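Visitor: predicted coordinates and the sequence they were generated for:
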Amino acid sequence: MAGTRSASLDDLRSVIRNCPVIDNHAHNLLLSSQLDAYPFESITTEAQAPALKDTFTSLSHIRAAKQLRELYGCGADEDWDHILEKRADWLEHRRDELHRKCLEGIQSILIDDGLGSAEDVHPYEWHSQYTVSPCKRIVRIETVAETLLEEILENTTEDDIASEEYMAGTWVVFTEAFESEILRALHNPEVVGFKSVICYRTGLNIEPDYEECVLKVGPSFGHYVARCVERQNYRISRKALNDFLVLQTLEIISVRAADNDSLSKPIQFHTGLGDADLKLVRSNPAEMQGLIEQYPLVPFVLLHSSYPYTREAGYLATVYMNVYLDLGEVFPMLSKDGQTSILRQALELSPYSKLLFSTDGHFFPETYWLATKQFREALEEVAVEYVEKNALTLPQAIELGKAILFTNSNILYDLDLSLTIPSSDVAPDQQSLTHNPKPNPSSSVNSTSSLDTFIQNYPSTRYVYLQWLDYMGTLRARILPIAEFTRIVQSGSGIGISRGNTGTLQNDTVTPAVNTTGQLYVEPDLFTLRKTHTKDPLPSASVMGFWRDEDGKAIKECPRGGLQLLLDELETEHNISLVIGFEIEVTFLRRADPSSPPTDRYKPLTANHAWGTLTPEQVYDALPLLAEITEALLDISIEVQQFHAESGPGQYEFVLPPLPGLEAIDTLIQARQVVHQIAHTHGLRATLHPMPLPGVGTAAHAHVSLNSVDRKAVSESKEMAFWVNGVLKHLEAICAFSLPEEVSYQRVIDDSWTGGTWVAWGTQNREVPLRRVQPGRWELRCIDGMANMYLALAAVIGAGLLGLRAGEGAELSAKDCPHNPSKLSDDQRKEYGIERRMPKSIEEALDALEKDEELKHMLAESLVEDYISMKRVEQKMLADMEEGERKTWLIERY
């Protein structure tokens, strides 16, 4: 196992313990003057009045009391009265500190501020001082309606009630005012959703037919008004009227969603567990199935784990795209076994992309602290168990933790927040690119936990290669003794290099891109930490790095960091993640005498050779080498799905598994190192040169799949916008990165299965540069092994983002071509929108990139300008060489 990937469960535990949480459902804290108005022991039970006295013998209370002793710093044996005394001391002398401690780790709270009056609780925005990001509002529709009716009915008399005209007018005034308030909330960026407590009032068997509901509501409204006037109580508890409020809200927000061709703001429903005011048999969310079907554009959030109806809620979240299950309130209301049982029940059927974290925190800050603490404990236990039982892989379990704690709510409520996990031992997509690499004592322990585990697993490791890929695709490295590497990780810093080093060529030739002023820092990304293969000359590990500036901030010009920023934008703005599968095409060459003529300087390892063959020469000369490479890769946890002979002499292919964007490229680079180094131990040169021998073309095809972050299929309109109206539109400029050398264009030919010479796409068509393998999965064929893959894929994603920004419904610039474009007439090509040729040289590609202002902006213009400048100096240098010298120079470097 390799690096933090082998730190099996430590990475998972670190993510679950440290990932910031988005609390998707909670309530306001009490004003200090109201703290004594509610019994503190109610924090672990829905019991009230006489039933509350028995809570002290419940497992939930006993556990919470133990944890509160930890929170307040009490002795282990102190009883409840002592706990209350300690709490009172905190509230009197350290109230703000208690609030901060209890809300620590919460990124944002989505607050239903319909619980408690304005005279009793703090306003929702007050809570933002204790969260990383501002808190937002959830509008409780019953509170809106009751407030409006109290104002409208303020001067109503019994004579008014007897007047049909008055009642009809009052109904019109109320419905218009209610609609205005809901519309106002829809347009208010501080409001991210709605909430109904109809479960408490009349149950979840809501009439799903709007017209039928309207017919029933008249008499119900009259009875309600009469009661309000008589009792001065404006609580709405008439079924027809309660049903109407829900349906009217759904109608309003559904129409708005249809106008925008998107999902609306969500609406939350109390389901399941509640106090004695609730009729439990009416709280089963299964009652809502007809309603959910009626409003497919409205996301329904089933609150409070729907306990004890969690499985019913899980079913709804599984079969309906617009249903989500909140996992709140059972923390801290249930025992620990009950809580883990709830998580398992939710995961029995529900996709974890449909599960949301909440505290249901209310009145007392300790409710937030207990819920968050207990939820993390239960989630860790369940996730670790699933990994150990092989129900989930480690990356899947890590993704599950992030999704439930943060990502799902971030996407559902359109919060546009960035996830920053306070630990550098997690994957790049699990932490921000803008964290400060300078010493941070509060996070140093977390940041070294996976490194400590790695060292325990591989105690012989004495050195670490800290690596980065420069603009020219050259792998640069600093070699650090393990003690120094540990110091860097513990300090949260990186190694300093001159900014000028980013502007030099493969042989350190200076270019106009060199900036002799300034420093950047290469910060190790511990998620990429791997032991090296057994034949490495050092007992070592390798790790990839990010570039940071002197203030520790991300540098967009960093090929790796810039790619991650684009991946983040694709995920947050369009709910799309990428999975990439690479093929390593490589030619194994024997070096001849250096004095040999240039044409004879290299010979293929195997000459009796064809695609997919195993001749005796291949079996005995090549197969042991291929097997040794595959075993070496497996030993460092890089899986090879298959390997086989390619069509050229000495040419073979290793197929790597599909992986998330950045991880796929990191793995590709580390795998290539193994291929090159193992070959060298056999006196061979393994080269990625696109034309190492006459007629032997070598590519580096990338299979890119578009996946929805929330596990839903990416729509065909998004797919086509990304690939056809985005990537295809900018393909000539992309080639400057994907086909980065003059020799690369020797493969841009027709009738050779290399992608052809026309800018086109086609399903299962290998004579076009963009092959659609199947819906959502595409093969980029115009790419070879000389490319800096971070830059090449960044260009592809940047272009795809431009296509998405232009709009999903835009007319396609080209059609699916089922033919070899070179065999079509001009008119036939025009029918498929094929009118442009691929670049014929690197200079044409660089010219296209230089003119492509949109793509330059996506990639950072300074990066593109430096890259173009460097490539032109490089091309002049190569052009001045003799042909044989040039080929040798490139073969020995790629």
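Guide: The structure has been received and is ready for your questions. Residues are numbered from 1 along each chain as shown.
Visitor: from here on, just use CA atoms for contacts and neighbour counts.
Guide: OK.
Visitor: and residue 195, that's in a strand?
Guide: Yes: if the criterion is DSSP: H, G, I helix; E, B strand; the rest coil, then residue 195 is within a strand.
Visitor: let me know whether it touches residue 143 as I believe.
Guide: No: because the distance of 9.6 Å does not satisfy Cα atoms under 8 Å, residue 195 is recorded as not touching residue 143.
Visitor: want to compare, so here's the second one:
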Amino acid sequence: MSLADFAAELPLVDHHVHGAFREPLSRAEFEVALNEGSPGPVPAGTTQFDSQLGFAVRRWCAPLLGLPAHAPADDYWDRRAGLDAMEVAERLLPAAGVDHWLVDTGYAAEKLLSPEELAVAAGGAAHRIVRLEALAESLAGSLAGQETGAAAYPDAYRDLLRTEARDAVGVKTVVAYRAGLDLDWSPPEPAAVREAAARWLAAAGPQPRLTDPVLLRFGVHCAVELGLPLQIHTGLGDRDLDLRRVDPLLLLDLLRQPAVARVPVMLLHCYPYHRAAGYLAQAFPNVHCDVGLAVNQVGARAPAVVAESMELAPFAKLLYSSDAFGPPELHVLGAVLWRRATASVAQSWVSAGDWSEPDARRVIAMIGRENALRAYRL
């Protein structure tokens, strides 16, 4: 069996993913969902199909909908639009070949298939990841307006986190979106947490959004107390994020803390800082990383990104993820492009005599599956 065939048949663990859309989309909505960088409409006279990701959709997803590879964008959309959302999901998702989905349900969950529904449509098992900021925002809704709400916040947050994490395999923070990673990462004092909670709850509207650095840090340190793997968004994201402030090297002061050293830290996405993330995975025994999301976005250039991610990071610290959100095309392409890129890179090293083929198979299995099974205790 060739390395390409071995990678193609390997059951994957997608250690960071979201649900697929449960409702049909217009073409404009679909194209916006393909454009990670901008939440706004695609500019007039352009199409998101004219991108590396758009070309990958036409190459790899068109045959799953009964069209030839590289079908024109209009033909692809016409075929897709003739199916309801569940038909699209059921045709596309199984092709990812994932048998464990680790699902972040903390954003736009009402628009997406639940973890259980995703598992039914795609095959495999689904596991929940708890988003720290979403918990805080749900708690703010119940505490706002209470005279003792701020004083109750620290214990109430810890209790809610423990409850929600009972059936979860990990937790996640999007502090990168809310305040950047260039923070004072020391655990905040209880009085500072109560004061920050008082400010936030007093200003909280019907849809509170947590951006206070003290409360964000507090949530991260509460999560560390649980001992579950801690996912941290770094690098690539949409326009709400300041890409200048999400280099994972900004986490050094957090990673050097003894309490944090006792939990697996999963650096998500990382691109364009994936080489820095590789250094952190090399330097800290508990740090892992991936290039999820970027692999989809760069399409045919995925081998270059995958190869760079494998320069410094120990192979036992690299994981596969798609970070797919919304269109099930993204769930499929994350897997297809990662398999092809990783097999291609490994084969080039085998052909050059730098790796043996048995080692290449072992590393592909580690990154695609075994490292996540170990780190998340699946």
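Guide: Perfect, thanks for sending it. Everything numeric here is computed off the predicted structure, so don't read it as measured data.
Visitor: on that earlier part again, who has more neighbours out of residue 195 and residue 143 of the first structure?
Guide: Taking neighbours as other Cα atoms under 10 Å, residue 195 of the first structure and residue 143 compare with residue 195 leading, 24 against 19.
Visitor: show me what the more buried one aligns to in the second structure.
Guide: For residue 195 of the first structure, the aligned position in the second structure is residue 172, judged by TM-score structural alignment.
Visitor: now do the contacts for that match.
Guide: 104, 129-132, 230-233 (Cα atoms under 8 Å, 6 or more residues apart in numbering).
Visitor: may I see the ChimeraX selection of the buried members of those residues?
Guide: To isolate the buried ones among the contacts of residue 172 of the second structure in ChimeraX, judged by 16 or more other Cα atoms under 10 Å, type:
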select :104,129,130,131,132,230,231,232,233
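Visitor: need the contacts of residue 172 of the second structure in a markdown table (columns: distance to residue 164 of the second structure and secondary structure).
Guide: As requested, the contacts of residue 172 of the second structure are exported to a markdown table (distance: Cα to Cα, whole Å; DSSP: H, G, I helix; E, B strand; the rest coil):
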| residue | distance to residue 164 of the second structure | secondary structure |
| --- | --- | --- |
| 104 | 13 | strand |
| 129 | 10 | strand |
| 130 | 7 | strand |
| 131 | 10 | strand |
| 132 | 10 | helix |
| 230 | 14 | strand |
| 231 | 16 | strand |
| 232 | 18 | strand |
| 233 | 20 | strand |
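Visitor: doesn't residue 857 of the first structure lie inside a strand?
Guide: No: with three-state DSSP as the criterion, residue 857 of the first structure is located in helix rather than a strand.
Visitor: how many neighbouring residues does it have?
Guide: So residue 857 of the first structure, with other Cα under 10 Å, has 13 neighbours.
Visitor: can you point me to the longest strand in the first structure?
Guide: strand 576-591 (DSSP state E).
Visitor: quick one: it aligns where in the second structure?
Guide: Using TM-score structural alignment, strand 576-591 of the first structure pairs with nothing in the second structure.
Visitor: and that strand, which residues are buried?
Guide: So strand 576-591 of the first structure, judged by 16+ other Cα under 10 Å, has buried residues 576-591.
Visitor: again with stretch 172-182 of the first structure
Guide: Buried, per 16+ other Cα under 10 Å, within stretch 172-182 of the first structure: 174-175, 177-179, 181-182.
Visitor: now these in JSON lines, with secondary structure?
Guide: Formatted as JSON lines, those follow (three-state DSSP):
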{"residue": "174", "secondary structure": "helix"}
{"residue": "175", "secondary structure": "helix"}
{"residue": "177", "secondary structure": "helix"}
{"residue": "178", "secondary structure": "helix"}
{"residue": "179", "secondary structure": "helix"}
{"residue": "181", "secondary structure": "helix"}
{"residue": "182", "secondary structure": "helix"}
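Visitor: ok, so of those, who is nearest residue 228 of the first structure?
Guide: Set against residue 228 of the first structure, the nearest of those by Cα to Cα is residue 174 (14.3 Å).
Visitor: trace the closest one over to the second structure, please.
Guide: So residue 174 of the first structure corresponds to residue 153, using TM-score structural alignment.
Visitor: that match and residue 196 touch, don't they?
Guide: No: look at residue 153 of the second structure against residue 196 with Cα under 8 Å: they stay out of range, at 9.9 Å.
Visitor: who touches both of those two?
Guide: Contacts common to residue 153 of the second structure and residue 196, judged by Cα under 8 Å, 6+ apart, are absent.
Visitor: against residue 111 of the second structure, how distant is the alignment partner in the second structure of residue 28 of the first structure?
Guide: The alignment partner of residue 28 of the first structure in the second structure, by TM-score structural alignment, is residue 19. Look at residue 19 of the second structure and residue 111 of the second structure: by Cα to Cα, to the nearest Å, they are 9 Å apart.
Visitor: same deal with residue 145 of the second structure?
Guide: In terms of Cα to Cα, residue 145 of the second structure sits 29 Å off from residue 111 of the second structure.
Visitor: and what of residue 301 of the second structure?
Guide: Taking Cα to Cα, one finds residue 301 of the second structure at 31 Å from residue 111 of the second structure.
Visitor: check residue 96 of the second structure too.
Guide: 21 Å.
Visitor: the more surrounded of the two?
Guide: Each of residue 96 of the second structure and residue 111 has its neighbours counted (other Cα under 10 Å); residue 96 has more, 24 against 13.
Visitor: ok now do the aligned residue in the second structure for residue 71 of the first structure, which residues does it touch?
Guide: Taking TM-score structural alignment, the alignment pairs residue 71 of the first structure with residue 64 from the second structure. Residue 64 of the second structure sits next to 91-92 when contact means Cα under 8 Å, 6+ apart.
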